[in-house]
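Engineer: sequence and predicted structure below; questions after.
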Amino acid sequence: MTLRLRVARTGDELRVEPARLVVAGYTARDQDAVARHIAELAAIGVPPPASVPVFYDLDPALLTTDDVVGVAGGNTSGEVEPVLLRAAGRWYLAVGSDHTDRDLERDDIAAAKAACPKPIGTAVLALPDDPAAFDLDHVAAVSAVDGVPYQSSSLAALLPPGDVLRRMGAAMADDPLVTDADLAVFGGTTPLLDGAFVPGTRWELALRLPDGTDLTHTYEVKIDKTGECPR
């Protein structure tokens, strides 16, 4: 599976063939906010994580730049996330959505995440050789569902990229950073404006940098009547 992307500011084409996909959860810097988010999920029947942050090792074939994706049920939702991409040894930033099956999530969070595609935008930003040197604090993360604002805050609410990667390496028995293979890491998401998941149809995502560079993606979900999730 090859992702065909474009590097912002240069227009260079980039091909990424991810060998691993890791989705990080509960990555807020504010531990009180993490506790509130866990409580929000518990209120709808989602079990608490075994550790914080938590890292889900998923099939990289879930990654897609398509503007229409298939889901198996009506109760799914997405959210805006910074995505760290490593391609040919270099790091890039993309915008993505950890689209998740909210019904399945009540029983098995990993399975709920694995049940849906993971859309990302085609425009990416080249990062320093050491992604820990890149400051995300002044990057805005916004999303809307069916035209209604859904998220709007700064990525300062999340752990810095270097911290996420360090914790990932320590938490996972098979550290994805040990090899130079292409890799995608979803870095977590910011709070929902109304604190509740919305099972919408059209999702608009954006990471907005201080210099005016926007990393965006818009996609729609279609319910597949066969119960499968085409990508």
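Structural biologist: Great, that's in hand.

Engineer: please make it C-alpha for all contacts and neighbour counts, starting now.
Structural biologist: OK.

Engineer: next SSE downstream of the helix of greatest length in the chain?
Structural biologist: Secondary structure of the chain per DSSP state H: the longest helix is helix 31-43. Proceeding N to C from helix 31-43, the next assigned helix or strand is strand 54-58, under DSSP states H and E.

Engineer: check which helices and strands that next one is in contact with.
Structural biologist: strand 20-25, helix 161-171 (3 or more CA pairs under 8 Å, 6 or more residues apart in numbering; DSSP states H and E).

Engineer: take this one as well and set it beside the first:
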Amino acid sequence: MTTLSFELPDGSTRTVQVKHLLNAGYAGREQEEVQAHIAELAELGVPGPATTPALYPVSPYLAQQVSEVRVQHARTSGEAEWALVITDDGVLLTVACDHTDRELEVHGVAWSKNASPDVLGRKAWRLDDVRDHLDQITLKGWVGQGDTADTLIQDSSLEALLTPDYWLEVLTERGLNEPGTVLISGTVAMTSGVNQFARSWKVEMTDPVTGSTVDARYVVEQMAEPIG
């Protein structure tokens, strides 16, 4: 079972063993932004969902805090998102990058979500501490062709996405609002013309009220060609 560890603003640490990992999809509050993301995926051959928002169960071991993601080919990419982490000591909010196999996605979104990890930040905030100003928190993603992600590809705020409390209600309805559950939020639209098939990724959330930032960053390494 994967164990994640998070540093909180007061310097304390919380750990959680991941029992359930879920990826939300098409989860924007504004239909216009949802349709923009669906259009982005359609350009890659991914059919639109039957309903929105969507929710995909993912293998729990794919919740990772890593600096390198290994992939099988060049058409994979990340997505800037937030993540809810339910612990024995309350709910945490951190940043995440849902790395997705775009070749596999055209055959099934749920399959593609299980092909690469969800990379989570190593720092987190208590949800109770930021709930009253969630919409002000910014969410950004950068990509790069080298080891440094230096080109902005996603630039939005948590106001664009369904709230953590919305998803906590869904988890309660499904009997999953319990320690060990991690939920990834779904993403925001990417900037047109920026190549998402990058070597490096960085995602970041910034709280303008406290000035605090949480981020996750990694490089993508392509594995050797298979034999046979």
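Structural biologist: Looks like it arrived, so ask away. The structure presented is a predicted model; accordingly, all values stated were derived computationally and were not measured.

Engineer: what's the TM-score here?
Structural biologist: The TM-score (TM-score structural alignment, normalised by the length of structure 2) is 0.89; 219 aligned residues with a CA RMSD of 1.9 Å.

Engineer: picking up where we left off before, mind listing what's buried along the longest helix of structure 1?
Structural biologist: Neighbour-count burial for helix 31-43 of structure 1, counted by 16 or more other CA atoms under 10 Å, picks out 33-34, 37-38, 41.

Engineer: please, where are all the helices along structure 1?
Structural biologist: 31-43, 102-105, 109-114, 161-171.

Engineer: minimum distance to A133 of structure 1: which of those helices has it?
Structural biologist: Among the helices of structure 1, helix 161-171 comes nearest to A133 of structure 1, with 7.7 Å by CA to CA.

Engineer: so who does the residue nearest to G96 of structure 1 when sequence neighbours are not counted touch?
Structural biologist: Computed as CA to CA, 6 or more residues apart in numbering, the closest residue to G96 of structure 1 that is not its neighbour in sequence is I120, at 4.0 Å. Neighbouring residues of I120 of structure 1 by CA atoms under 8 Å, 6 or more residues apart in numbering: 63-65, 83, 94-97, 217.

Engineer: and with 6 Å instead?
Structural biologist: 65, 95-96 (CA atoms under 6 Å, 6 or more residues apart in numbering).

Engineer: could you list which of the residues you listed belong to strands?
Structural biologist: Among these, the residues falling in strands (DSSP state E) are 95-96.

Engineer: out of the contacts of I120 of structure 1, who has the most neighbours?
Structural biologist: Among the contacts of I120 of structure 1, G96 has the most neighbours (other CA atoms under 10 Å), with 33 neighbours.

Engineer: correct me, but it touches E81?
Structural biologist: Yes. When contacts are counted by CA atoms under 6 Å, G96 of structure 1 is listed as touching E81 (5.2 Å).

Engineer: anything in contact with each of these two?
Structural biologist: With CA under 6 Å, 6+ apart, G96 of structure 1 and E81 have no common neighbours.

Engineer: contacting residues around the counterpart of P199 of structure 1 in structure 2?
Structural biologist: Taking TM-score structural alignment, the alignment pairs P199 of structure 1 with F197 from structure 2. By CA under 6 Å, 6+ apart, the contact list for F197 of structure 2 reads 75-77.

Engineer: from S156 of structure 2, how far out is F197 of structure 2?
Structural biologist: Here F197 of structure 2 is placed at a distance of 20 Å from S156 of structure 2 (CA to CA, to the nearest Å).

Engineer: distance from the longest strand anywhere in structure 1 to structure 2 after superposition?
Structural biologist: In structure 1, with assignment by DSSP E, the single longest strand is strand 214-223. Compared with structure 2 after fitting, strand 214-223 of structure 1 deviates on average by 0.9 Å (mean CA distance after the TM-score superposition for structure 1).

Engineer: buried stuff in that strand?
Structural biologist: 214-223.

Engineer: so which elements touch that strand?
Structural biologist: Secondary-structure packing of strand 214-223 of structure 1 (3 or more CA pairs under 6 Å, 6 or more residues apart in numbering; DSSP states H and E): strand 68-71, strand 202-208.

Engineer: and those strands, which is most packed in?
Structural biologist: strand 202-208 (a mean of 23; mean count of other CA atoms under 10 Å).

Engineer: now tell me what touches that strand from outside.
Structural biologist: Against strand 202-208 of structure 1 from outside (CA under 6 Å, 6+ apart): 80, 139-146, 214-220.

Engineer: and if we set it to 8 Å?
Structural biologist: 78-80, 82, 95-97, 139-147, 214-221.

Engineer: for R6 of structure 1, what are its contacts?
Structural biologist: 12-14, 122-124.

Engineer: buried only: go through these for me.
Structural biologist: 14, 122-124.
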